[in-house]
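Enquirer: pasted the sequence and its predicted model underneath.
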Amino acid sequence: MIDYNTIALSEVVDDEEIVQFIIDSFSCPLNPEVETFLRDKSIEFERLGLSRTYFIFGQYKGEKKLLGYYAIAVKHLSMVNGVSNRIRKIISGYSGRKDCTVYLVGQLAKNYKDRIDQAHLITGRQLLQLAIDKIMVVHRIIGGRAVVVECEDIGYLKRFYEEQGFQWVDKDKTDHLLRYYIGIDSILT
């Protein structure tokens, strides 16, 4: 089992050389959006307090390598019409409520640069668990009811989140991403 070292972007955001090194060390051809976020939005979002980005490193052939990253945030969720009262109650606490605040795993990606993914040092499941573990630290302090992920309507992405226990909520009206949730109670059991 590999020991993971997590570095928060907030710890290095003011060191342009380190940040550029990290950004240049990352590639994810399966989902260019995660590269775009890291390169073009993560620093601004960090400074504005809109999200927090975490880099996961591990040892590979005697060197510390970037294995992946995730970004988490608190998000206002407005569920579309047709979402069942049961799901609304799990997410918001009230069956008739349409709007609530949730934890969002906004970005989640393994690193494919220099074929580091082929060393099988971290799985998507492990990376997601690290993000949820970080969210659970916040949950113990301030509460909350659900974790939400958003993804494109792509089979392997939907299957991945469903296999991790996430359930479909709806399709966002604005960006048309599919939204999946897992109740905090499900994570705790």
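Expert: The structure has been received and is ready for your questions. Numbering: from 1, shown residues only.
Enquirer: CA atoms for contacts and neighbours, from now on please.
Expert: OK.
Enquirer: tell me the secondary structure for the most centrally placed residue in the chain?
Expert: In the chain, the C-alpha nearest the mean C-alpha coordinate belongs to Val105, at 2.8 Å (Cα atoms, centre = their mean). Per DSSP: H, G, I helix; E, B strand; the rest coil, the secondary structure class of Val105 is strand.
Enquirer: which residue sits closest to it, ignoring its sequence neighbours?
Expert: Excluding its sequence neighbours, the residue lying closest to Val105 (Cα to Cα, 6 or more residues apart in numbering) is Ile72, at 4.6 Å.
Enquirer: surely the one you found touches Val102?
Expert: No - using Cα atoms under 8 Å, Ile72 makes no contact with Val102, being 10.6 Å away.
Enquirer: take a look at this one as well, against the first:
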Amino acid sequence: MLKVVQLLDLIDSDEMPDEELKKLLFTFECKTVLGEESDVQYFLREKAVQFDKMALSRTYLVFSSYHDKPYICGYFSITIKSLIIPKRVFAKLSNSLKHRLMGMGQKTEQANYECKGYLIGQLGKNYSETAKTAGMISGDDLLELAYDKIRESHRMVGGRVLHLECDDIPKLKDFYSRNGFVELENYESKNGLRLFVKTMDKVLKHS
């Protein structure tokens, strides 16, 4: 059975000193295809606590159990962040996507297009030996848990679009496309990442 725990609750808890929390976060392992530390692993270990304390994002740990002992099987990080689409990229979108994204959007002072919404900053599975032995959570399940938290926020503050950036890796891009995200093909971030978007009406349909 999966249990979602907000990182901020652990930070504020008197029952988990900083060193114990750090040790817990370091049980999460996720390498790149080249065997290097991934951004997903680095964020959880080195930045997540600071980001939560500064209210820059909210991180949620997903726990399962193996031999009656809880372990982190995955996590996700979300924040409220507007989607900014450069004018040159927006011009090449299909008319239907333009309408869904910007029906209530607006132009910025730089003539870019802005749409209020949410960002999935991080989403990843634990590839530690414990997690692999116990049976890893699926990416679909992890994404659905993230949707649950985004829906809760949407009921309170609204928002029209969900977006995320990911590495230009076919398997990763196929995963998000299969889950209803649309890649903005003419967009590339400063870090060489690809942008995927999904309108909130489609996220809400799964609730």
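Expert: Everything's here; your move. Only a predicted model underlies this, so the values are computations on that prediction, with no experimental measurement involved.
Enquirer: what does the TM-score come to for these two?
Expert: In this superposition the chains share a TM-score of 0.90, using TM-score structural alignment, normalised by the length of the first structure; 187 aligned residues with a Cα RMSD of 1.9 Å.
Enquirer: roughly how far does the residue nearest to Val105 of the first structure sit from Lys64 of the first structure?
Expert: With distances taken as Cα to Cα, to the nearest Å, Ile72 of the first structure is found 23 Å from Lys64 of the first structure.
Enquirer: the two: which is more packed in?
Expert: The neighbour comparison of Ile72 of the first structure against Lys64 (other Cα atoms under 10 Å) goes to Ile72, with 23 against 13.
Enquirer: can you say which helix or strand has that one in it?
Expert: strand 63-78 (DSSP states H and E).
Enquirer: which residues does that strand contact?
Expert: 22, 25-26, 50-59, 98-111, 116-117, 121-122, 127-128, 131, 135 (Cα atoms under 8 Å, 6 or more residues apart in numbering).
Enquirer: now stretch 23-33 of the second structure
Expert: Counting by Cα under 8 Å, 6+ apart, 37-38, 40-41, 44-45, 72-74, 124-128 sit against stretch 23-33 of the second structure.
Enquirer: those strands in the second structure, which residues are they?
Expert: 3-6, 58-66, 69-80, 83-85, 106-107, 113-115, 117-125, 161-166, 182-183, 194-199 (DSSP state E).
Enquirer: next, format these as a markdown table and append distance to Lys173 of the second structure.
Expert: Below are the strands of the second structure laid out as a markdown table (distance: least, Cα to Cα, whole Å):
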| stretch | distance to Lys173 of the second structure |
| --- | --- |
| strand 3-6 | 25 |
| strand 58-66 | 22 |
| strand 69-80 | 17 |
| strand 83-85 | 19 |
| strand 106-107 | 28 |
| strand 113-115 | 22 |
| strand 117-125 | 13 |
| strand 161-166 | 8 |
| strand 182-183 | 8 |
| strand 194-199 | 9 |
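Enquirer: how far apart are whichever helix in the second structure runs longest and its match in the first structure?
Expert: Counting residues, the longest helix found in the second structure (DSSP state H) is helix 139-157. Comparison of helix 139-157 of the second structure with the first structure after fitting gives an average deviation of 0.6 Å (mean Cα distance after the TM-score superposition for the first structure).
Enquirer: that helix aligns to what range in the first structure?
Expert: Here helix 139-157 of the second structure aligns to the first structure at residues 124-142, judged by TM-score structural alignment.
Enquirer: was I right to think Ile43 of the first structure contacts Val13?
Expert: Yes - taking Cα under 8 Å as the definition, Ile43 of the first structure is a contact partner of Val13 at 6.8 Å.
Enquirer: the two - which one has more neighbours?
Expert: Taking other Cα under 10 Å, Ile43 of the first structure and Val13 do not tie; Ile43 has more neighbours (20 against 17).
Enquirer: burial count for Gly117 of the second structure?
Expert: 22.
Enquirer: go ahead and confirm it touches Ser153.
Expert: No - using Cα under 8 Å, Gly117 of the second structure is not in contact with Ser153; the gap is 10.2 Å.
Enquirer: can you name the farthest residue from the center of the second structure?
Expert: Outermost in the second structure, Cα atoms, centre = their mean: His67 at 28.9 Å.
Enquirer: map that one onto the first structure.
Expert: Match for His67 of the second structure (TM-score structural alignment): Lys61.
Enquirer: distance-wise, check that match relative to Ile116 of the first structure.
Expert: Lys61 of the first structure sits 11 Å away from Ile116 of the first structure, going by Cα to Cα.
Enquirer: then Val80 of the first structure?
Expert: The value you get for Val80 of the first structure to Ile116 of the first structure, if Cα to Cα is used, is 40 Å.
Enquirer: before we move on, what about Tyr94 of the first structure?
Expert: Distance from Tyr94 of the first structure to Ile116 of the first structure, by Cα to Cα: 45 Å.
Enquirer: before we move on, what about Gln20 of the first structure?
Expert: 19 Å.
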